[in-house]
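S.K.: Can you look at this prediction? I've put the sequence above it.
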Amino acid sequence: MTTALPLLETPGRSLELPDRAREGLATTPFGLYVHVPFCATRCGYCDFNTYTADELGPGASRAEYAGTAIAELHRAAATLGPDLPTVATVFVGGGTPTLLPAEDLAAVLATIRDLFPVAADVEVTTEANPETVTPAVLARLREAGFTRISLGMQSAAEHVLAVLDRRHTPGRAVEAAREAHGAGFAHVNLDLIYGTPGETDADWAASLGAVLDAPVDHVSAYALIVEEGTRLARRIHRGELPMPDDDVLADRYEQADATLRAAGFEWYEVSNWARGEAARCRHNELYWTGANWWGVGPGAHSHVGGLRWWNVKHPAAHAGRLLRGESPAQDAELLDDADRALETVMLGLRLREGLPLTALSAAGRARAAEAVVRGLLEPGAHAAGRAVLTDRGRLLADAVVRELTG
């Protein structure tokens, strides 16, 4: 019995950059994102555009995926040219990129270098699940030019990993981080999730302690979000597991921040900490600062000069369009000035540097002054003309954004 997901194809469309989107193309920071949509199993909390082998169905092949990604890279270069932007960052995400052979990932990166001008200090990241890498794989990725790796750890507690449907054993993520460091990766990140049903204070403290035992210079910590349609959501709706508690989530965040700061990490985005500026994820900073990027792969999103578009989601539809010489874009929108101003506030306020008060409307500036009085924005920064979240403000970041943009 097959469990392949239905392929809902939509008519192909062409993608051309309007003159407005090309303005500043050569001078605006630019990155490439490559989405690898494959996973060995589906984690219970995940609603990303990923597929297990049983879900793929005909017309989508992991073995042929590197060729599909390379075909889209050629389309990207043709669309962005003739004056191509310099690639400052490359991020290979998923899914589980390291389910592909290291040689395939190396071939994708080599194609990028063949097609685009690439910065001498380019940051090249791959995500990886700890159980899918070995010292030999890591050495080959480093040899190919990958400079950064982000490993999905989530927790050091076995029962927490079980609730999340994670396959790796406790300790494997830290071991993989050590292997990556030994292979020559200067920048290693571990991802954590807090607030999983059944997680105790001691479990979270142990997870943070395990991270600090690893040779990492970057940590991402995210509150568990229960997404509708996931296995975790169904278990909670059936009463098998409790919903994450907001007060517990706040306590976990404060504990993470205090622990990481004491160990020499500083927050630079609400959910991300780094050992100094050089350890920050420059690719993610492109997203947060409204720069340009091209997303390769099924379901990948792109943004160039205010034009945003997204690809068809199913790998077979994506591959089929490229095989027929069509754009894989499903739809696009051209952001107006108001849209871009709103996104500047929504994303910029989450950063350690905050944003200038001039980015806010008159009403937003008045509310910012009120937020200072309530302890949500730093008074010193406000006096200097910037809106910067306080420690308490970070706990309520989404609410502060709504206030300043409402």
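M.R.: Done, it's in.
S.K.: When you work out contacts or count neighbours from here on, use the C-alpha atoms and nothing else.
M.R.: OK.
S.K.: Please identify the helix or strand for the residue nearest to the spatial centre of the chain.
M.R.: Taking Cα atoms, centre = their mean, the centroid of the chain lies closest to residue 284, which sits 6.7 Å from it. Assigned by DSSP states H and E, residue 284 falls within helix 282-288.
S.K.: Who are the packing partners of the longest strand belonging to the chain?
M.R.: In the chain, assigned by DSSP state E, the strand with the most residues is strand 118-128. Packing partners of strand 118-128 (3 or more Cα pairs under 8 Å, 6 or more residues apart in numbering; DSSP states H and E): strand 87-94, strand 148-154.
S.K.: Between strand 148-154 and it, find me the angle.
M.R.: 20 degrees (axes from the mean of the first three to the mean of the last three Cα atoms, to 10 degrees).
S.K.: so who does the residue nearest to residue 27 when sequence neighbours are not counted touch?
M.R.: Excluding the flanking residues, the one nearest residue 27 by Cα to Cα, 6 or more residues apart in numbering is residue 85, at 7.4 Å. Going by Cα atoms under 8 Å, 6 or more residues apart in numbering, residue 85 touches 25-30, 116-117.
S.K.: Among these, which one lies nearest to residue 316?
M.R.: Within the contacts of residue 85, the smallest distance to residue 316 is 26.7 Å, found for residue 116 (Cα to Cα).
S.K.: What number of residues are in the vicinity of that closest one?
M.R.: 19 (other Cα atoms under 10 Å).
S.K.: Could you measure from it over to residue 315?
M.R.: Applying Cα to Cα, to the nearest Å, the value for residue 116 to residue 315 is 25 Å.
S.K.: and what of residue 231?
M.R.: Residue 231 is 22 Å from residue 315, by Cα to Cα.
S.K.: Give me the more crowded residue out of the two.
M.R.: Neighbour tally, residue 231 and residue 315, criterion other Cα under 10 Å: the higher count belongs to residue 315, 28 against 19.
S.K.: thought that one was touching residue 57?
M.R.: No - look at residue 315 against residue 57 with Cα atoms under 8 Å: they stay out of range, at 9.5 Å.
S.K.: re earlier: show me what the helix holding residue 284 is packed up against.
M.R.: strand 30-36, strand 87-94, strand 292-296, helix 337-348.
S.K.: ok, back up a step: pull the distance from the longest strand of the chain to the chain's centre.
M.R.: The chain centroid and the centroid of strand 118-128 are separated by 14 Å under Cα atoms, centre = their mean, to the nearest Å.
S.K.: in the following helix or strand past it, what counts as buried?
M.R.: Next helix or strand after strand 118-128 toward the C-terminus (DSSP H and E): helix 135-144. Across helix 135-144, burial judged by 16 or more other Cα atoms under 10 Å covers 137-142, 144.
S.K.: take a look at this one as well, against the first:
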Amino acid sequence: MPSALPEGEAVPVDGALPAQTATSLSTRQFGIYLHVPFCRVRCGYCDFNTYTLAELGPHGAGVSSYADAALAELALARDVIERTGAALPEVSTVFVGGGTPTMLAATDLARMLSGVRDTFGLRPDAEVTTEANPDTITPQVAETLAAGGFTRVSLGMQSSVPHVLQVLERTHDPAGVARAVRAVRDAGMQVSLDLIYGTPGETHDDWRRSIDDAIALAPDHLSAYALVVEEGTKLAAQVRRGQVRMPDDDDEANKYELAETALAAAGFEWYEISNWSRTSSGRCRHNESYWRGDNWWGIGPGAHSHVGGVRWWNVKHPAGYAQRVLTGQSPGAGRELLTPAQTYDETVLLGVRVAEGLPLTHLDDIGRAAIPALVADGLLDQSAAVAPAPAARLTLRGRLLADTVVRRLLGW
């Protein structure tokens, strides 16, 4: 089952934001996240807010009507922002995630993007990404996406080894990844590949094969995430029953180091712990905006938003979501106004994950006092800590122990 929403205060029926958010809207970048909650099957490891068509039945925001519900929330977002007194922000990045966004017709994805453009305007250099399963991308789909304004496609490759994909319950044929990459490339869009390591039964040779196969496809960007067993998922139940083994921390650390070595040799540079790109233009700017604490509006059931220190999240079920937005109500299920302490903690948590590091000027006395010991322990780069613009920058070992670094910087 998808994970539970956090608790928070009630969201006004009209979605109204506090007046103080207007300043942030005029000074920080603004992105749109569009959540498409449909999947052909739910993978056993996934706790995202996704639903198969059989689970949804005939009610709610189905595949055929989903774009209309998303466009209704875009209209609400425009009205809410206008009521703060701020000028409508031009959108810098759009990311369509899921689920499997390409369960929708490519024309519907293009129509939602057109709604973003008509509602807020897109910057001329806007980055526009959709996630996709490899088996949902054809040359026609790719051409429709590109013609609609998409600039990137992030393909869920996960592994190129059949028995690993079987454990993950991924349904695509590994050979189909190359066909999807070719279709995206031929349509003139950038390619990103997502990989997962640490799957039960995955050997080091399996992981090396997946990395090598991904590199051979020459993507612009690659993400590699350690498998996490989330409570409430089918995989968690399998681990609990002893059917599969819990991923091993040391095994995952070794596989991360293998990925870094192979990717660096192939000309990729890490720019965030789990993300690599060949060039600076290949980075995912939408995710960078999250890590900087910029503003974004999350459209769709279960989507999260952040504007000017206010964070909120939508109701999870597509039927309840559609009922609200199509009657002009906010789909927000709860929200919180971030305190200065929360904002600081998140600045440290996210800032140390990026290759540029967290400027030491962003740290309080506790954080700055922790730097020498972290350098001595080989977790932070000594040269970066004493540079003209000193920063807390992770070493490779620090990337493997990033949670420890964050705790020590925050004095926990």
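M.R.: Nice, I can see it. Just so it is clear, the structure is predicted and the values come from calculations on it, not from any experiment.
S.K.: what residue of structure 2 matches up with the residue nearest to the centre of structure 1?
M.R.: Under the alignment (TM-score structural alignment), residue 284 of structure 1 pairs with residue 287 of structure 2.
S.K.: what about its match, distance to residue 272 of structure 2?
M.R.: 10 Å.
S.K.: and the aligned partner of residue 156 of structure 1 in structure 2, what does it touch?
M.R.: Using TM-score structural alignment, the partner of residue 156 of structure 1 in structure 2 is residue 160. Taking Cα under 8 Å, 6+ apart, we find residue 160 of structure 2 in contact with 174, 209-210, 213.
S.K.: count of neighbours near the corresponding residue of structure 1 for residue 222 of structure 2?
M.R.: Applying TM-score structural alignment, one finds that residue 222 of structure 2 aligns to residue 219 in structure 1. Using other Cα under 10 Å, residue 219 of structure 1 has 27 other residues around it.
S.K.: Please list all residues in contact with residue 219 of structure 1.
M.R.: 189-192, 272-274.
S.K.: Validate this expectation: it resides in a strand.
M.R.: Yes - secondary structure assignment (DSSP: H, G, I helix; E, B strand; the rest coil) places residue 219 of structure 1 inside a strand.
S.K.: now it: how far from residue 318 of structure 1?
M.R.: 33 Å.
S.K.: Going along the chain, name the strands of structure 1.
M.R.: Using DSSP E, strands in structure 1 cover 30-36, 87-94, 118-128, 148-154, 187-194, 218-223, 266-269, 272-274, 292-296, 301-304, 307-311, 329-334, 355-356, 386-387.
S.K.: hmm, back to that, name the residues that touch the helix holding residue 284 of structure 1?
M.R.: 29-31, 89-91, 123, 292-293, 344, 347-348, 351.
S.K.: buried residues in that helix?
M.R.: 282-283, 285-288.
S.K.: Repeat that for stretch 175-188 of structure 1.
M.R.: For stretch 175-188 of structure 1, by 16+ other Cα under 10 Å, it's 176-181, 183-188.
S.K.: can you redo these as a markdown table with distance to residue 214 of structure 1?
M.R.: Formatted as a markdown table, these follow (distance: Cα to Cα, whole Å):
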| residue | distance to residue 214 of structure 1 |
| --- | --- |
| 176 | 9 |
| 177 | 6 |
| 178 | 6 |
| 179 | 10 |
| 180 | 10 |
| 181 | 9 |
| 183 | 14 |
| 184 | 14 |
| 185 | 13 |
| 186 | 13 |
| 187 | 12 |
| 188 | 9 |
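S.K.: Just give me the closest of the residues you listed to residue 381 of structure 1.
M.R.: residue 187 (30.4 Å).
S.K.: got the contact list for stretch 172-184 of structure 1?
M.R.: 129-131, 133-135, 138-139, 142, 149, 151-153, 187-190, 210-211, 213-216.
S.K.: mind running it again at 6 Å?
M.R.: When contacts are defined by Cα atoms under 6 Å, 6 or more residues apart in numbering, stretch 172-184 of structure 1 is touched by residues 130, 135, 138-139, 153, 214.
S.K.: aligned partner of residue 375 of structure 2 in structure 1?
M.R.: Match for residue 375 of structure 2 (TM-score structural alignment): residue 372.
S.K.: Could you do residue 254 of structure 2 as well?
M.R.: That one, residue 254 of structure 2, aligns with residue 251 by TM-score structural alignment.
S.K.: Run a quick neighbour tally on whichever residue in structure 2 pairs up with residue 119 of structure 1.
M.R.: By TM-score structural alignment, residue 119 of structure 1 lines up with residue 123 in structure 2. As a burial measure, residue 123 of structure 2 scores 13 neighbours (other Cα under 10 Å).
S.K.: if I pick residue 123 of structure 2, what's in contact with it?
M.R.: Applying Cα under 6 Å, 6+ apart to residue 123 of structure 2 gives the contacts 91-92.
S.K.: Most tightly packed of the strands of structure 1?
M.R.: Compared across those, strand 386-387 shows the largest average neighbour count, a mean of 26 (mean count of other Cα atoms under 10 Å).
S.K.: what packs against it?
M.R.: In terms of contacts (3 or more Cα pairs under 6 Å, 6 or more residues apart in numbering; DSSP states H and E), strand 386-387 of structure 1 is packed against strand 355-356.
S.K.: Would you check the span in structure 2 matched by the strand it packs on?
M.R.: The aligned range for strand 355-356 of structure 1 is 358-359, by TM-score structural alignment.
S.K.: List the contacts of that stretch.
M.R.: 351-352, 390-392.
S.K.: ok, now with 7 Å
M.R.: With contacts defined as Cα atoms under 7 Å, 6 or more residues apart in numbering, stretch 358-359 of structure 2 is touched by 351-352, 390-393.
S.K.: chain center to it: distance?
M.R.: 22 Å.
S.K.: again, but for stretch 181-198 of structure 2
M.R.: The answer for stretch 181-198 of structure 2 is 16 Å, by Cα atoms, centre = their mean.
S.K.: Good, wrapping up.
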